[in-house]
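[1] sequence below, structure please.
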Amino acid sequence: MTHVSAVPAPTRRPEPGDWTSFEELAELQRARLPRLFERAVRSPFYGNRYADGGAPVEAADFESLALTTKQDLRDCYPFGLLAVDRRELATYHESSGTSGHPTASYYTDEDWIDLAERYARKWVGITPEDTFLVRTPYALVITGHLAQAAGRLRGATVVPGDARSLALPLARIVRLLAALDVTLTWCNPTEAVMIAAAARAAGLRPDTDFPSLRAMFVAAEPMTAARKRRLSEIWGGVKIVEEYGSTETGTVAGECQDGRLHLWADRAIFEVYSPDTGRISAAGRGRLVVTPLYREAMPLLRYNLADDVEVSYDPCPCGLVLPTVRVLGRAGFGYPVAGRTVTQNQLEELVFALPREFEVMFWRARATPDALLLEFEAADDVRDCAAGELGAAIDAALGIPHRITPLRPGTLVPADALTAERDILKARYLFGPDESWDKALMYQ
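    Have a look, this model is predicted:
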């Protein structure tokens, strides 16, 4: 890598190659902090927080700052963190609001360049030769818009496949993949499996009938190594490239060719917060704390993303001088079964370690105090064998009582979810004598 400068010019955001050591990377971060502090206190939230003095000015003030929490974002809804005039905003977004209280996020045009540049740091590359199918929501969350912006930044043809939309059922996505010779996709891992199942339902083989597909970008769900391998196998060995981020921050980490997620620490400062001790450190295991360095509309200072992670500064074979992160998500959260805590990641490793020929794609489990109840779909000729092998694996790995129920395909994921081609009709006002007008003003 060519060394340019530890501190890029003000009009240029840093890129890998602008530093050769973690010390230079830290210098780059510190140089940006005064500008970030100046912007942050323009927002009502940080302006009020530091109204009585103690506002950060120099890089040395950073470690004394209190964390910004998700509850702070909820309390500031919608514009309590706005640091620019509203006329400068390019987009407005909200989280999915799973807690019942959404958080707002907003970005300027300049913010969007930063967002797109970070997302586009894919080791497989995004090029003008690519046809990029975006299969994540284009609603208030940022995911679909983020991929579209990055794809256009790199000159790719973007296909806005959306997700959770009646206008684009799985069967139509399969048709688009084949007809457009799609080369790249963006979705969550479960959606990638659902599309593969829909392809099979259409009489296609996902491992051979989509030769143009070269990589799938995935995020939103922590993945075990077994699940990642199986996903690649299902799709004929295509590269599965992980991404990590949020609506509040955009992309914060991307995968290198050696399979590790690197935090984009030239664009943000990352720390690890221990909820048990209250300590904040540069590395280790705990909750990820993010301070975006180039945010205009909504600066965030030490924002506790509340995801369980493990951060390391050990060297990576890829050569990137950036910390790595393992996203644990809910991996550490489990339920007690017969005196032992069982997690989703443990079960996922066992399910997807089953032989490929069993073609187990869909499963679910319930933890009770006395036993684990697990169901999965499999074809008639392998169902009992798969159940036996999975039961033996649970005995060996977990040693807990369990009951495994193999199910016919279509039980957990109905066949019509994979095959239906729905037409979305615009509102109608005039009907013929034999037509139903019960949904006259509704889109259907």
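[2] all contacts plus neighbour counts: C-alpha atoms, from now on.
    Will do.
[3] where do the helices sit along the stretch 101-250 of the chain?
    For the stretch 101-250 of the chain, applying DSSP state H, counting those that start in this stretch gives helices covering 109-119, 143-153, 170-179, 189-201, 225-234.
[4] and those as CSV, adding distance to A387 and mean neighbour count?
    Shown next, in CSV, are the helices of the stretch 101-250 of the chain (distance: least, CA to CA, whole Å; neighbours: other CA atoms under 10 Å):
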stretch, distance to A387, mean neighbour count
helix 109-119, 40, 19
helix 143-153, 37, 22
helix 170-179, 28, 19
helix 189-201, 20, 20
helix 225-234, 18, 18
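[5] nearest to T11, out of the ones you listed?
    Ranking the helices of the stretch 101-250 of the chain by proximity to T11 (CA to CA) places helix 109-119 first, at 10.7 Å.
[6] Proceed likewise with the subsequent sequence, for comparison:
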Amino acid sequence: MGRHLPTLNEWSDFAGLRQIWDERLPDVLRRANRSDFYRGRFGTDPATLTTRTLAGLPLTRKDDLRACYPFGMVAVPRRELISYHESSGTSPGQTTASFHTEADWSEMVERFGRGRQRLTDTDTVLVRVPYAMVTIAHQVHAAAREARSMVVPADARSTAMTYPRVLGLLRDVRVTVAAALPTEPLLWAACARMLDESPREFAPDLRTLILTGEPLSPARRSRIQELWGCDATVSYGNSECGSNLAGECPEGVLHLWADRYLPEILDPRTGSTSEEGRGRLLLTTLVREAMPLVRYDTGDAVELSYDDCACGWALPRIRVLGRWEQGVTVEGRLVFVAEVEEAVYRLPAELGVLFWRATEDKGSLRVLVEAEATTADRVTACLTDLLTEQLGVQAAVTVVAPGTLVDRAELVRESHIAKPRYLSTSAAGAAGLLYPPPAGGAATTAARVPRHGAPFPRR
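    The predicted structure is shown next:
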């Protein structure tokens, strides 16, 4: 990158962290001014920019990125760009672009390696997040290659990578680390149960799950760890800002990488910002080359604090609650997904609850939970009490039969995906130009999985 990158032992307290911010902010503004979007936007001398004057600059919003599509936010010559990405929430006509240079990728991989997952050359890393336009799969893949781990690219969006196949890979290639959305290990566990095996029987070598892409409450993490008999660590990020924004220290606390991102907390009701508290997360990128962002509104609801941590890292603690616009107001209180989830997964494990949904209905919270009929009364009473205790609101809990929210039969189905055959001994065999099966053929079938064995034959 041609400039020094801070290391975790380089500053010893939060005053030292703020000094890093003040030293880097002028360069951030100078680099941002090279893009079409930021050029002339701030009307200030970059040399005068400090943490005290930053709040006077305008926000950058997702709509700004969309309006600048594709190259309006780029601050380097086109020849220096090596990859293009988009956020997972991109909708048609509203693309959110994200570009990177070689130096940006080198920094991203180094930053990911700070987390407590600590990949090694003895690890086999299954990457079960989308490999398409979002950055996280590529970042985990690159970090694993950097550590000389063996990578298993089990793309989460590929119809060829069914749940039985994932379970087979976990066992057959002796996966030790798996990166996935937090929902995935719950789906794997449900699939394993459909195959009459416990999750751990499918993953005897699994030591760590790297969970990313969704808010994750402490209770859901604990439930996942119980199901799989391994550690689970959290990585928080987004594509626009350069993927991994926060990682866990050795104490299991999620810290924002605040030597690479300067955070602010926005109160959407007043428009005011503060250094810490609860609100929408704003970020200014401190080292990014291709697409520097200044006061970018991530849209994420977070809680940020500068409490000391036993790990010794002088980095703010962060708790991710969900997307701000997806919060619902119940009895005057704004409720986020991570808060409801915390109550659901605090239910005793023996009740077997894995899946739930919740909606706001005329100012009240209605929660659907899958559970067996024999435990329905206990689930209803216990979860109602937990939601009232944690959120201070009344909730209507309804227990539905397993399979209502997540179709168990679909979990064990195997897709028929084949490359086109242009030359064949029969007319039917030469079909399939666009990859689906020939007209009239079945799209899916029950997975060929022995009731008490590996999903795929041993070789």
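[7] could you get me the TM-score between them?
    The TM-score (TM-score structural alignment, normalised by the length of the first structure) is 0.88; 432 aligned residues with a CA RMSD of 2.7 Å.
[8] picking that back up, among the helices of the stretch 101-250 of the first structure, which comes closest to C76 of the first structure?
    helix 109-119 (20.1 Å).
[9] scan the second structure for its longest helix.
    For the second structure, the helix reaching the highest residue count under DSSP state H is reported as helix 14-32.
[10] residue range for the next helix-or-strand element following it in the first structure?
    Next helix or strand after helix 14-32 of the second structure toward the C-terminus (DSSP states H and E): helix 62-67. Counting by TM-score structural alignment, helix 62-67 of the second structure pairs with residues 70-75 of the first structure.
[11] gap between the matching stretch and the chain center?
    Centroid displacement of stretch 70-75 of the first structure relative to its chain, using CA atoms, centre = their mean, to the nearest Å, is 21 Å.
[12] also stretch 341-361 of the second structure?
    On CA atoms, centre = their mean, the centre of stretch 341-361 of the second structure falls 20 Å from that of its chain.
[13] in the first structure, what range does it match?
    Residue span in the first structure matched to stretch 341-361 of the second structure, by TM-score structural alignment: 348-368.
[14] list the buried ones in the matching stretch?
    By neighbour count on 16 or more other CA atoms under 10 Å, the buried set for stretch 348-368 of the first structure is 348-354, 358-363, 367.
[15] now stretch 151-160 of the first structure
    For stretch 151-160 of the first structure, burial by neighbour count (16+ other CA under 10 Å) applies to G151, R152, L153, R154, A156, T157, V158, V159, P160.
[16] got the end-to-end distance for that stretch?
    11 Å (CA to CA, to the nearest Å).
[17] same check on stretch 383-403 of the second structure?
    Stretch 383-403 of the second structure has its terminal residues 20 Å apart, counting by CA to CA.
[18] got it, and stretch 277-291 of the second structure?
    First-to-last residue span, stretch 277-291 of the second structure, CA to CA: 28 Å.
[19] residue range for it in the first structure?
    Stretch 277-291 of the second structure maps onto residues 284-298 of the first structure, going by TM-score structural alignment.
[20] chain center to the matching stretch, what's the gap?
    Using CA atoms, centre = their mean, the offset of stretch 284-298 of the first structure from its chain centre is 16 Å.
[21] ok so, going back, what range in the first structure matches the longest helix of the second structure?
    Using TM-score structural alignment, helix 14-32 of the second structure pairs with 22-40 in the first structure.
[22] quick one: that stretch to the second structure mean distance?
    Once fitted to the second structure, stretch 22-40 of the first structure is off its aligned match by 2.2 Å on average (mean CA distance after the TM-score superposition for the first structure).
[23] and that stretch, which residues are buried?
    So, applying 16+ other CA under 10 Å, buried residues of stretch 22-40 of the first structure: 24-25, 27-34, 36-37, 39-40.
[24] same deal with stretch 207-224 of the first structure?
    207, 210, 212-224.
[25] can you list which of those are found in strands?
    A215, M216, F217, V218 (DSSP state E).
[26] turn those residues into a markdown table, columns for distance to N304 of the first structure.
    Shown next, in a markdown table, are these (distance: CA to CA, whole Å):
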| residue | distance to N304 of the first structure |
| --- | --- |
| A215 | 31 |
| M216 | 29 |
| F217 | 25 |
| V218 | 23 |
